[in-house]
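> pasting the sequence and the predicted coordinates here, then a few questions.
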Amino acid sequence: MMFSAGLMIGLVILGSLCFVVLVLVYVSWRYVDYLESLMPRSEWVLGNKRNFADAGLPGKLVRFGSISMMLAFSKFSVRKGMANADDIKCFPKYIKIMLVSFLFFTYFVLGALLVANYVSSG
């Protein structure tokens, strides 16, 4: 049975998207409290924890995403008062690299999905 190139690309993008969602849900559910404990003086983290503590899994997803964004754009976050500079400095390097890499991989997959949609419809 022959598969077209478009179908293969679509399957790769769909598989990547499923992978991203599964990892995002697992890491958020399992590790968001630990990640927040690594940033005890950051106002944004404390505020998100207060606001989304009772929101269940969607709240944990928001909290995880905000931590990843703060680490990816740490200078901006510190300058705007969202993150504490000492928290960013003391954050374990290997965890920061994993979170930021996952964030940009997610952006890449979503971008590939948009491009594939544009190419297939045009």
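That came through fine.
> contacts and neighbour counts: CA atoms only from here.
Fine.
> could you report the neighbour count for the closest residue in space to Met39 that isn't next to it in sequence?
Nearest residue to Met39, sequence neighbours excluded (Cα to Cα, 6 or more residues apart in numbering): Asp87, at 5.1 Å. Counted with other Cα atoms under 10 Å, the neighbours of Asp87 add up to 16.
> tell me the helices and strands packed up against the biggest helix by length in the chain.
The helix that spans the most residues within the chain, counting by DSSP state H, is helix 5-37. Counting by 3 or more Cα pairs under 8 Å, 6 or more residues apart in numbering; DSSP states H and E, the packing neighbours recorded for helix 5-37 are helix 56-72, helix 93-121.
> this is the other structure I want to compare:
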Amino acid sequence: MNAVDPGLIALLILAPIILAMIVQCYIAHRYTERFESFLTNCTFVTGNKKTFQHAGLLGKVMRTGLISMMLAMPTIFLRRGLIDLNEVKRFPPNMRRLLVSMLGIHIVLLIALTIFHYVYR
């Protein structure tokens, strides 16, 4: 039944994870301040900026990841009063697509890694 080597499957999962993290780090380093400039009235974004601004690249990755989560599921944050819905709606569509697709890629790769772990344990 196991005709495919588990190491090959692991490589096919881990290589995209590493590539996705490199891309995420580049996007975070380059564009975090630009993303935040579109969301100045969102208390969620300003609070995260205050919390993670001294954490370097890891802080920028966290801030960018949290912005992408906020853009993917705005109703959760709107109910708690953490975002300004008008700013979220005015967020540039190409940047929104980039952030939400990166979040989706990370989720899919995490699910693939979890399934692989439990199948080949």
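On my side now, so go ahead. These numbers come from a predicted model, not from an experiment.
> from the helices and strands packed on helix 5-37 of the first structure, which stretch is densest packed?
Among those, judged by mean count of other Cα atoms under 10 Å, the one packed with the most neighbours on average is helix 56-72 (a mean of 19).
> pick out the residue nearest the middle of the second structure.
Gly65 (3.4 Å; Cα atoms, centre = their mean).
> still on that earlier bit, thought the residue nearest to Met39 of the first structure was touching Glu36?
No - in this structure, Asp87 of the first structure is not within contact of Glu36 by Cα atoms under 8 Å, at 10.2 Å.
> which residues do these two both contact?
Residues touching both Asp87 of the first structure and Glu36 do not exist when contact is defined as Cα atoms under 8 Å, 6 or more residues apart in numbering.
> about what we covered before: which stretch among the helices and strands packed on helix 5-37 of the first structure comes nearest Leu17 of the first structure?
When those are ranked by distance to Leu17 of the first structure, counting by Cα to Cα, first place goes to helix 93-121 at 6.4 Å.
> what angle do that closest one and helix 56-72 make?
Our comparison of helix 93-121 of the first structure with helix 56-72, counting by axes from the mean of the first three to the mean of the last three Cα atoms, to 10 degrees, yields an angle of 110 degrees.
> gap between helix 93-121 of the first structure and the chain center?
Using Cα atoms, centre = their mean, to the nearest Å, the mean C-alpha position of helix 93-121 of the first structure is found 9 Å from that of the whole chain.
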